[in-house]
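[1] Please work out how this folds:
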Amino acid sequence: MIQRGLKRLQGRLTRHQRTTFLLASGVSTAGSFAGLTAKGWLLMEGAENPFLLALNFAMLTLPTLVVSGPAGVLTDRLGSERVLIRAQWALLVAAVLGAIAIPLTVGPQQDVLLLLSTLGIGVASTYELTARNKYVALLVDEPEQLGPYLASFSVIFNVGKLVGPPLGGLLLAATGPTLALSLDATTYLFPILTLLWLMAPHRERERRSEKGQASNLFTAWRDCGERLRHVLSFTAAACLVGFFHPGLAPLMALELLGPSPMALGLFTSVLACGSICGGVLLQRNAAAVSRRPGWLLGSTTLLTALAQLGLSSQAGLAWSLAMAFLIGAGTASLLAGTNLIIQVHAPQVLRGRMAGLGQIAFLGGGGLSGLAAAFLTETLPGGLWSCLAVLGSLGAALGIWELLRHRTMRLS
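    Here you go, the predicted structure:
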């Protein structure tokens, strides 16, 4: 009887596989942000060095500059499902390394292991995100469902950002960092089990590339077309000046709310709330937004930059949290919108490599942005607030330039 009940449950989950996969990804994301919050606080508490925080974020994002190309090529050649499953196992191993670092080491050795854990997660997540972007097209029944479903991952990702940091802060305050990092490791089991037992994708739809020169990253860049190349180039520039807040979130929370793990959780949750609102708006208008890349890129970059300038004014706690909300909305819409555009409008055989190029643009640019922001924070007289003003001004100019020159660009 129990076996029949489990089979019936498995059948129901398979019939609703898109929702099942989305929820499994959300659980994993929440655990990941709980672990990232714990790591950030441990590094901040030990050294109070913004460069160490920026390095932790760079370890998560900069591997995309090296790994995204091979990840895209491998996804298009081997198939998205195989690469996705292997990447999930690698994420589990890297997260376990962070969990065991706490009881086994102290001081600089612990910092090194935590950074190595973040590096492993950064490499594995590059493969995971690249393969997942192509894989989700195998789960939809009709092509027009792809855009809204892709945008749904932005929403569920940011819900994880909302739930994970307060959970990580609560676990840090109540039980210490080991439990928070252990939770991070455990949640990677959910997508693994889902992929192995519950998914029934349309594998016959996938188009794989052949071995040889035609399957490299340069071919995808050349064959995707001038407009998609512009989308990728502009996104990289926008992230370089406006996507540093994930790396410096502990320092920003410290300056705004005070020295508490729960303060970090609150600050990152406000960012996540803005990201959720941006993601929902994008999901509901996926078809229209994907056809107007210039308007999307320019408006989201300008919104983020104006919020950074508003935050630099130090006009009070409520105002600062409102600006953090807008930063979350602007950056989430930019990143999810770019991913939506390049996946919907690229040929199926290129989508793995296009996902890799997208990650190079926004995560690689974000990693460099975090290091640049840390440098400006350390060298400018006003510290963090001057850094926000400088990068916000650059972002505003970039957004206005895009709106003036490409707001009428259309994709069929």
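[2] For the rest of this, base every contact and every neighbour count on C-alpha atoms.
    Fine.
[3] The helix or strand harbouring residue 390 - contacts with which helices or strands?
    Per DSSP states H and E: residue 390 is located in helix 384-406. Helices and strands touching helix 384-406, by 3 or more Cα pairs under 8 Å, 6 or more residues apart in numbering; DSSP states H and E, are helix 226-242, helix 293-312, helix 365-379.
[4] let's see it at 10 Å
    Counting contacts by 3 or more Cα pairs under 10 Å, 6 or more residues apart in numbering; DSSP states H and E, helix 384-406 is packed against helix 226-242, helix 245-257, helix 293-312, helix 365-379.
[5] what's the closest of these to residue 5?
    helix 245-257 (43.4 Å; Cα to Cα).
[6] quick one: the closest one to chain centroid distance?
    Mean-position distance between helix 245-257 and its chain equals 18 Å (Cα atoms, centre = their mean, to the nearest Å).
[7] Then stretch 146-158?
    Going by Cα atoms, centre = their mean, where stretch 146-158 is centred and where its chain is centred differ by 12 Å.
[8] Stretch 72-85 now?
    Distance, stretch centre to chain centre, for stretch 72-85: 19 Å (Cα atoms, centre = their mean).
[9] ok, and for it, which residues are buried?
    By 16 or more other Cα atoms under 10 Å, the buried positions in stretch 72-85 come out as 72, 73, 74, 75, 76, 77, 79, 80, 81, 83, 84, 85.
[10] Save those residues as a markdown table, and put in secondary structure and distance to residue 336 too.
    Converted to a markdown table, the buried residues of stretch 72-85 look like this (DSSP: H, G, I helix; E, B strand; the rest coil; distance: Cα to Cα, whole Å):
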| residue | secondary structure | distance to residue 336 |
| --- | --- | --- |
| 72 | helix | 18 |
| 73 | helix | 22 |
| 74 | helix | 23 |
| 75 | helix | 20 |
| 76 | helix | 21 |
| 77 | helix | 25 |
| 79 | coil | 23 |
| 80 | helix | 20 |
| 81 | helix | 21 |
| 83 | helix | 22 |
| 84 | helix | 19 |
| 85 | helix | 23 |
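[11] Looking at those residues, which one is closest to residue 298?
    Of the buried residues of stretch 72-85, the one sitting nearest to residue 298 (Cα to Cα) turns out to be residue 72, at 26.9 Å.
[12] this one next, for a side-by-side:
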Amino acid sequence: MRLPGLLHALHAPRYRRYFAGQAVSILGTWLQTVAMSWLVYRLTGSATLLGTTAFLAQSPQLLVSPLAGPLIDRWDKRRMFLIVQSGMVTQAVILAGLTASGLLVPWHLILLAGVFGLFNAVDVPLRQSMLAGLVDDRAMLRNAIALNASLFNGARFVGPPLAGAILAATSEAVCFGLNALSFLAVALAVASLPAQPASGPSSGLLTALRDGLRFAITSLPIRRLLLGVAALNATGSAFMVLMPVVAKDVFSGTVETLGWLLGASGAGALVGTLLVASRKNTCQLVRLIVLGWCLAAGNLALLAGTGWLSLAMLASLGIGMGITAVNVSTNALLQSLAPDSLRGRVMSSFTALRFGMDAVGGLMAGWLTHQFGVSPVLAAEAALVTAGTLWMWSRSASIRQGAKP
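    Model (predicted):
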């Protein structure tokens, strides 16, 4: 993995500006994510409420993202992006103000998690769809996707420990306020870029939505890639929701313990992203998807069974690496398979399943943990991901044959 090859997309000036702004924005989002999960569990001690807030923050992806896809294809992406960022700044400012004033109660957290989820359901596929317009040629696109994912996963590595340190020294309100400021960085970067006019047809919303769904369903490799990402995120990704319970109940830890566990997952995710960036063809990406499933299954079993913090951090690292390798490889394959006129709709389907099923899995994991405890739930996740690994391995040959080289 030579460094110039890994950073190839940064030769494009537009992508370089966007990359810098997004680096700050995603770090701020992780500060808010960790602070909110800790605040919910600190105030209520309820794993069910922890799962509920995580569900509301991500579940709009299931319904809103598919509807956003046709709009993304038909509107100026830059203008749409700036509108969405304004809404996300407002949400973070309100959350910071309520927390700092001492007026915050649990229903505020539930409502604001839902508001964040609505904006995020548009923001994620919109950011994905903008990438093709920021690079100089299609050869850079796969690298740009991987670098974009590396920002998210680098923030997963840095953000949770940083959030733990900030929370230990100050309060949750500071994390929420810093997140509000971070949105301004990416908004300023995108405001300096040229407009990205509509690339899709001017047909009606329902017609455009139907055309996108038909394409995703009738294309064999796209259909199987989407099914795989839905299954993994409904089962394996739910471990993230349970991390405050693992930190506090299994290891009798503090918010700093949570930060280290989540940071280990982020370190693994960053490695998984770099593995995707170094892949040179479709066959290697499909193999990496199968390997990612294997890593997630084995390390979920380790996390379920260990009572040692060091092994739990190692397991968290392995889970993060495996799940990220699957998600980012799937993202890169879908973007290469989708035509320009349908890319927004295909990526909104990916976003809906990637984050929406994550939300459903987190909600179920929170409820089941309340009933049976965290270790049995993690063990059940490991068993389900193992079954999914066998399914994906049996379908990998057909995905390779149907995908473009």
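[13] Quick TM-score on the pair, please.
    TM-score of the superposed chains, computed with TM-score structural alignment, normalised by the length of the second structure, equals 0.91; 391 aligned residues with a Cα RMSD of 2.0 Å.
[14] related to what we said a few turns ago, redo the helices and strands packed on helix 384-406 of the first structure as JSON lines? Include mean neighbour count.
    Converted to JSON lines, these look like this (neighbours: other Cα atoms under 10 Å):
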{"stretch": "helix 226-242", "mean neighbour count": "21"}
{"stretch": "helix 245-257", "mean neighbour count": "21"}
{"stretch": "helix 293-312", "mean neighbour count": "25"}
{"stretch": "helix 365-379", "mean neighbour count": "23"}
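[15] Looking at these, spot the one closest to residue 326 of the first structure.
    Between residue 326 of the first structure and these, the shortest gap by Cα to Cα is with helix 293-312, which sits at 5.9 Å.
[16] residue range for the helix or strand just after the closest one in the second structure?
    On the C-terminal side of helix 293-312 of the first structure, the closest following helix or strand by DSSP H and E is helix 317-345. Aligned by TM-score structural alignment, helix 317-345 of the first structure corresponds to residues 309-337 of the second structure.
[17] Check stretch 35-44 of the first structure too.
    Under TM-score structural alignment, the match for stretch 35-44 of the first structure is residues 32-41.
[18] what's the mean distance for the matching stretch versus the first structure?
    With mean Cα distance after the TM-score superposition for the first structure, stretch 32-41 of the second structure departs from the first structure by a mean of 1.1 Å once superposed.
[19] unless I'm mixing things up, residue 206 of the second structure is touching residue 68, no?
    No - Residue 206 of the second structure lies out of contact with residue 68 (Cα atoms under 10 Å); the separation is 11.4 Å.
[20] between these two, which one's more packed in?
    Between residue 206 of the second structure and residue 68, residue 68 has the larger neighbour count (other Cα atoms under 10 Å), namely 23 against 11.
[21] Run through the residues that contact the equivalent of the more buried one over in the first structure.
    Matched to the first structure by TM-score structural alignment, residue 68 of the second structure sits across from residue 71. Shown in contact with residue 71 of the first structure (Cα atoms under 10 Å, 6 or more residues apart in numbering): 64, 77, 80, 83, 87, 123-124, 126-131, 217, 352-353, 355-357.
[22] On the secondary structure side, give me the element for residue 71 of the first structure.
    Per DSSP H and E, residue 71 of the first structure falls inside helix 63-78.
[23] which non-adjacent residue is nearest residue 37 of the second structure?
    residue 50 (6.6 Å; Cα to Cα, 6 or more residues apart in numbering).
[24] Map that neighbour across to the first structure for me.
    So residue 50 of the second structure corresponds to residue 53, using TM-score structural alignment.
[25] neighbours around its match, how many?
    Residue 53 of the first structure has 28 nearby residues by other Cα under 10 Å.
[26] separation between the residue nearest to residue 37 of the second structure and residue 370 of the second structure?
    Separation of residue 50 of the second structure from residue 370 of the second structure (Cα to Cα, to the nearest Å): 10 Å.
[27] With residue 311 of the second structure instead?
    24 Å.
[28] before we move on, the earlier item: tell me who's in contact with the residue nearest to residue 37 of the second structure.
    Residues counted as contacts of residue 50 of the second structure (Cα under 10 Å, 6+ apart) are 36-41, 44, 110, 241-242, 244-245, 362-363, 365-367.
[29] Contacts only, for the equivalent of residue 242 of the second structure over in the first structure.
    Alignment note (TM-score structural alignment): residue 242 of the second structure maps to residue 248 of the first structure. Residue 248 of the first structure makes contacts with 40, 50-57, 254, 370-371, 373-374, 377, 384, as judged by Cα under 10 Å, 6+ apart.
[30] So residue 248 of the first structure versus residue 359 of the first structure, what's the distance?
    20 Å.
[31] Kindly report the same for residue 82 of the first structure.
    For residue 82 of the first structure, the distance to residue 359 of the first structure - Cα to Cα - is 20 Å.
[32] just residue 86 of the first structure next, same as before
    19 Å.
[33] Pick out whichever of these two has more residues nearby.
    More crowded of residue 86 of the first structure and residue 359, by other Cα under 10 Å: residue 359, with 30 against 14.
[34] in which helix or strand would I find the aligned partner of the more buried one in the second structure?
    Counting by TM-score structural alignment, residue 359 of the first structure corresponds to residue 351 in the second structure. Per DSSP H and E: residue 351 of the second structure is located in helix 343-372.
[35] Likewise for residue 27 of the first structure?
    Using DSSP H and E, residue 27 of the first structure maps to helix 17-47.
[36] any idea which helix or strand comes after that helix?
    helix 50-61.
[37] how far apart are that next one and its match in the second structure?
    Superposing on the second structure and averaging over aligned pairs (mean Cα distance after the TM-score superposition for the first structure), helix 50-61 of the first structure comes out at 1.1 Å.
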